[in-house]
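1. Generate coordinates for the sequence data below:
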Amino acid sequence: MASVLVLGGTSWLGGLIAHDAVVRGHDVTCLARGESGHAPANVTFVEADRSRRGAYDDVLDRRWDLVIDVSRQPGHVRSAVEALGGVSSHWTFVSTGSVYADQSVALTEESPVLAPHPHDDADPEHYGEAKVACEQAVSALRHHLIVRAGLIGGPGDPSDRLGYYVSRFASAGADPVLVPGDVAQPMQVVDVRDLAAFVLHAAESGATGVVHGVGEQTTVGELVRRSAEAAGFTGRCVEADPGWLRSHRVEEWMGPRSLPLWLPFSHRGMGMMDDRRALDLGLARRPVDSTLRDVLVDERTRGLDRPRRAGLTRADELKLLADLRT
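-> Prediction:
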């Protein structure tokens, strides 16, 4: 049994990491504000705001075998390393493929990264640069592992990206659905449950350095097709050219009025992240069809037609479909 400190542990990925650590028999503590959700059962929860002095005072009285941090704010990571670096044996930081300077090409762990964000706090527009700064802080520790995650999907996804198509297909029935026309665009999606298990396994094994936490390489067209199959869709997928979509103010990737998973050429490397080191370190991935079926169950529970953080409303989509036919 190891002593495990999860810095976070109340949000989606962090919560699953903490849950898995409990299931594996570890003594688990989560330190967080608790605003993103509740800590899993059978963990010790320490409420703390990492932006404030003394945030780590309540966890300095013991040695931690494993520290796992999922933060995106450089100041949070720097302060944690300064306070806890001397009482931890191994440190894992969950980063992102967004750290790479050129995301238009296939990516390895050695690909050049962006310049680090210079400040303690960063807005979402500087997400990649902020994660680079976080990585730099963690790299000062002797035994550290950086897991650069690709697109994450699965039940409970707060971004609503992977669930968009399977839920739209399920609600559309036999009616048409608008999809990106760039069907050959590379894409990788890792199930959040597989990523959480890998992060914990790699930490337990004492792995160090940098590794990608990514799904199998596929395409947007294949993911859309499999989503339609999972939902039992009997209608027609209407493909729209990227230029047409942009001219009609449809955004790529995520966010309001978007077609999720569709990427500009400048970011296609997010679907071409090398997974060889991850597989060598024990990354195990369930079939994407299994993930999509579970996502659909989750989407039905949360409401197929609920307001979403990513995708088109059905009303917007129907108007675009009508415009596409004229």
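
2. switch to C-alpha atoms for all contacts and neighbour counts from now on
-> Noted.

3. Helices of this structure, start to end?
-> 12-23, 74-84, 127-138, 162-172, 192-204, 220-231, 242-247, 276-280, 288-302, 314-325 (DSSP state H).

4. With distance to Tyr100 and mean neighbour count added, can I get those helices in CSV?
-> Below are the helices of the chain laid out as CSV (distance: least, C-alpha to C-alpha, whole Å; neighbours: other C-alpha atoms under 10 Å):
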stretch, distance to Tyr100, mean neighbour count
helix 12-23, 22, 22
helix 74-84, 17, 20
helix 127-138, 8, 24
helix 162-172, 22, 24
helix 192-204, 20, 22
helix 220-231, 21, 21
helix 242-247, 24, 14
helix 276-280, 17, 14
helix 288-302, 26, 18
helix 314-325, 33, 13
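
5. wait, which of these is closest to Gln103?
-> helix 127-138 (11.0 Å; C-alpha to C-alpha).

6. Tell me the gap between that closest one and the middle of its chain.
-> Offset of helix 127-138 from its chain centre (C-alpha atoms, centre = their mean, to the nearest Å): 16 Å.

7. the inter-axis angle of that helix versus helix 74-84?
-> In terms of direction (axes from the mean of the first three to the mean of the last three C-alpha atoms, to 10 degrees), helix 127-138 departs from helix 74-84 by 10 degrees.

8. Sequence B follows; please return its structure for comparison with A:
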Amino acid sequence: MTQVLVLGGTGWLSGRIARRWRDAGADVTCLARGARPAPEGTTPLAGDRDDPHVFDDLRDRKWDEVVDISSRADHAAAAVDALGDRAEHWTYVSSMSVYSDDVTDRLDESGARHAPAQPGDEYDYAAQKVAAEDAVITLAERAFIVRPGLIVGAGDPSDRFGYWATAFARAGVEPVLVPELAGRSAQVIDVDDLAAFLTAGLRHGIVNAIGDVHPLVELLSGIRAAAGHTGELLEASDEWLEAHGVQYWMGERSLPLWLPADMPGFMRRDNSAYRAAGGSFRPLETTIRAVLDDERARGLERERRAGLRRDDELALIDRLTSS
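-> Model (predicted):
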């Protein structure tokens, strides 16, 4: 029986990976802090990766596959150091944030990366992922590094893609505030497509895992149609939004998927290696419908990690239309 160790296995993506390996007949162990349950049918093992002895109970086993999605380089390096010689294959889920070039159109896996994080550096997500990749690359032909872009789907804890389903659903016949749309693109991958790719076989090398490029206006139009929104789309310029304290991309008081104009390549990466390796995409409409159903189930007025509250959005709309 295939022996799989998922470092995590209780989160949004890692839980799906653990379940898919389980469903494929593997013996799956999930090493996690224990705050959330591991998927049924897997073996949970409680452990804090800040603990230098966290891997002690795993060193005496051989692993056909180890999967790590950590965004801390010290955690990734410690896992490789402890278990690298016990693993036949190692999958690391990195990020396309590792690329330092956000301008080039259709950048592939050869693109230059940011400098890796060094011990003692202030936390920086991209630099941490680069340093984690460097640790995994030492496993040479046993390593597989996947660089997803924006991962979307039901249950997304970042609330980025889901914000737009909420924004259109709650507005109804009223207006929705959007950034300037001309010339902007969006590129996403459904979490279940990514999980399927990560568990379909033991691949090697480095792959950008991201969907096809869509004009942002078309993506938002698809979400809007699914939500039944019939109100007006009110576009605000980058300068106006920045002046009124609205953030790019993510976080509190943001407009998700909106990026600075000097980052045209960030959502236009090359995905040909993913396709060549057997990666597939469900219809975007299927993802949109699943996200919309999930947002309605979780509550359109709930607290969110990204986007605008409706009262704040309406206040901004009032300022925009009265200026």
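
9. Can you calculate the TM-score here?
-> Once superposed, chain against chain, the TM-score is 0.96 (TM-score structural alignment, normalised by the length of structure 2); 320 aligned residues with a C-alpha RMSD of 1.2 Å.

10. Kindly reformat the helices of structure 1 as JSON lines and extend each row with distance to Asp120 of structure 1.
-> Output for those, formatted as JSON lines (distance: least, C-alpha to C-alpha, whole Å):
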{"stretch": "helix 12-23", "distance to Asp120 of structure 1": "21"}
{"stretch": "helix 74-84", "distance to Asp120 of structure 1": "4"}
{"stretch": "helix 127-138", "distance to Asp120 of structure 1": "8"}
{"stretch": "helix 162-172", "distance to Asp120 of structure 1": "31"}
{"stretch": "helix 192-204", "distance to Asp120 of structure 1": "25"}
{"stretch": "helix 220-231", "distance to Asp120 of structure 1": "36"}
{"stretch": "helix 242-247", "distance to Asp120 of structure 1": "34"}
{"stretch": "helix 276-280", "distance to Asp120 of structure 1": "30"}
{"stretch": "helix 288-302", "distance to Asp120 of structure 1": "35"}
{"stretch": "helix 314-325", "distance to Asp120 of structure 1": "39"}
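
11. the strands in the stretch 51-200 of structure 1, which residues?
-> Assigned by DSSP state E, counting those that start in this stretch, the stretch 51-200 of structure 1 shows strands spanning 64-69, 88-96, 144-149, 151-153, 177-180, 186-191.

12. picking up where we left off before, and the helices of structure 1: which comes nearest Pro256 of structure 1?
-> helix 314-325 (10.8 Å).

13. mean shift between the closest one and structure 2?
-> Here the mean offset of helix 314-325 of structure 1 against structure 2 after fitting is 0.8 Å, by mean C-alpha distance after the TM-score superposition for structure 1.

14. give me the stretch of structure 2 that that helix matches.
-> Counting by TM-score structural alignment, helix 314-325 of structure 1 falls onto residues 310-321 of structure 2.

15. ok so, going back, ok, which of the helices of structure 1 comes nearest Val4 of structure 1?
-> Of all the helices of structure 1, helix 12-23 comes closest under C-alpha to C-alpha, at 7.6 Å.

16. Now do that closest one: distance to the chain's middle.
-> 14 Å.

17. Mind listing residues that contact that helix?
-> Helix 12-23 of structure 1 is contacted from outside by 4, 6-9, 27-30, 39-43, 70, 156-158, 192-193, 196-197, 199-200, using C-alpha atoms under 8 Å, 6 or more residues apart in numbering.

18. one more time with 6 Å
-> Helix 12-23 of structure 1 is contacted from outside by 8-9, 40, 196, using C-alpha atoms under 6 Å, 6 or more residues apart in numbering.

19. Many thanks, I have nothing further to ask.
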